[in-house]
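Novice: based on what follows, work out the 3D shape:
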Amino acid sequence: MAKLKKSEAFTAEREREIQQVVESVNELAQIMKDLSVLVIDQGTIVDRIDYNIQNVAASVEEGLKQLQKAERTQKKGGMVMCATVLIIMCFIMLVLLIIKEIFL
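Specialist: I've put the predicted structure just below:
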């Protein structure tokens, strides 16, 4: 009878240990599922970051082109302004020369 009680106690202890192992495995499975979700979410975030980096690179290139175009336009505008001022000054000198000839 003592052996039977000892055997029952041993069996109960084994069942409790097996139940703990099952719970641990279930917890581990849940942790792995959660980890999988995190990896997928972070992969999506990394993909978005990569996409945004590509967009920024394209925008920077386009901005550089626009700046170069603006610089060329500004230089041309300065040259046109200088030429216009020079023509106006020549016209004023011509008018002054004509006035001088008329009144002198």
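Novice: contacts, neighbours, all on C-alpha from now
Specialist: Will do.
Novice: M81: which element?
Specialist: helix 2-103 (DSSP states H and E).
Novice: quick one: distance of that helix to the chain centre.
Specialist: Offset of helix 2-103 from its chain centre (CA atoms, centre = their mean, to the nearest Å): 0 Å.
Novice: for that helix, packing partners?
Specialist: Helix 2-103 sits against no helix or strand, with contacts defined as 3 or more CA pairs under 8 Å, 6 or more residues apart in numbering; DSSP states H and E.
Novice: I31: neighbouring residues, count only.
Specialist: 12 (other CA atoms under 10 Å).
Novice: distance of it relative to V25?
Specialist: Applying CA to CA, to the nearest Å, the value for I31 to V25 is 10 Å.
Novice: one more to put side by side:
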Amino acid sequence: MLDLQLDEEELQQRHRSKEIKHLVTNINDLAVLFKELSILVVEQGTILDRIDYNIEAAHKDVKQAVVHIENTVKIEKSTRAKSVLVCLLGGIIVCLVLMIFKHT
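Specialist: All right, here's what the predicted structure looks like:
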């Protein structure tokens, strides 16, 4: 009877030992997962920083582009007005020359 009790206790201890080993393995696996997750978080943070920097750079470039476009529009309007004035002056000069030749 004592042997039977000892055998039963030994079986229980072996079972507990297996469960503890299994638990240790699971905890080690979990530790590895946390390390990998930590690495991923750092990498994602770096990527987010790069995205943020690129967005800021793009924003600055767009602002500069708007300024350049506004300046180009002003120059084009000014050039168009000057072209019209030159054409009008040319027309007036041609008319004056024609009037002078007509009367002489």
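Novice: for the equivalent of F101 of structure 2 over in structure 1, what are its contacts?
Specialist: Matched by TM-score structural alignment, F101 of structure 2 corresponds to I99 in structure 1. Applying CA atoms under 8 Å, 6 or more residues apart in numbering to I99 of structure 1 gives no contacts.
Novice: where's the residue nearest the centre of structure 2 relative to D7 of structure 2, distance?
Specialist: Nearest to the geometric centre of structure 2 sits I51, at 3.4 Å (CA atoms, centre = their mean). Distance of I51 of structure 2 to D7 of structure 2, computed by CA to CA: 65 Å.
Novice: equivalent analysis for E56 of structure 2, please.
Specialist: E56 of structure 2 is 73 Å from D7 of structure 2, by CA to CA.
Novice: quick one: map the residue nearest to the centre of structure 2 onto structure 1.
Specialist: Applying TM-score structural alignment, one finds that I51 of structure 2 aligns to I49 in structure 1.
Novice: separation between its match and S36 of structure 1?
Specialist: 20 Å.
Novice: report how many residues lie close to the aligned partner of D61 of structure 2 in structure 1.
Specialist: In structure 1, D61 of structure 2 lines up with S59, judged by TM-score structural alignment. The local packing of S59 of structure 1 (other CA under 10 Å) involves 12 other residues.
Novice: residues contacting S59 of structure 1?
Specialist: Counting by CA under 8 Å, 6+ apart, S59 of structure 1 touches no other residue.
Novice: ok, now with 10 Å
Specialist: By CA atoms under 10 Å, 6 or more residues apart in numbering, the residues touching S59 of structure 1 are I53, K65.
Novice: against Q66 of structure 1, how distant is it?
Specialist: As judged by CA to CA, S59 of structure 1 and Q66 of structure 1 stand 10 Å apart.
Novice: equivalent analysis for G78 of structure 1, please.
Specialist: 18 Å.
Novice: and for A29 of structure 1?
Specialist: Taken as CA to CA, the span from A29 of structure 1 to Q66 of structure 1 is 55 Å.
Novice: same check on K75 of structure 1?
Specialist: On the measure of CA to CA, K75 of structure 1 and Q66 of structure 1 end up 14 Å apart.
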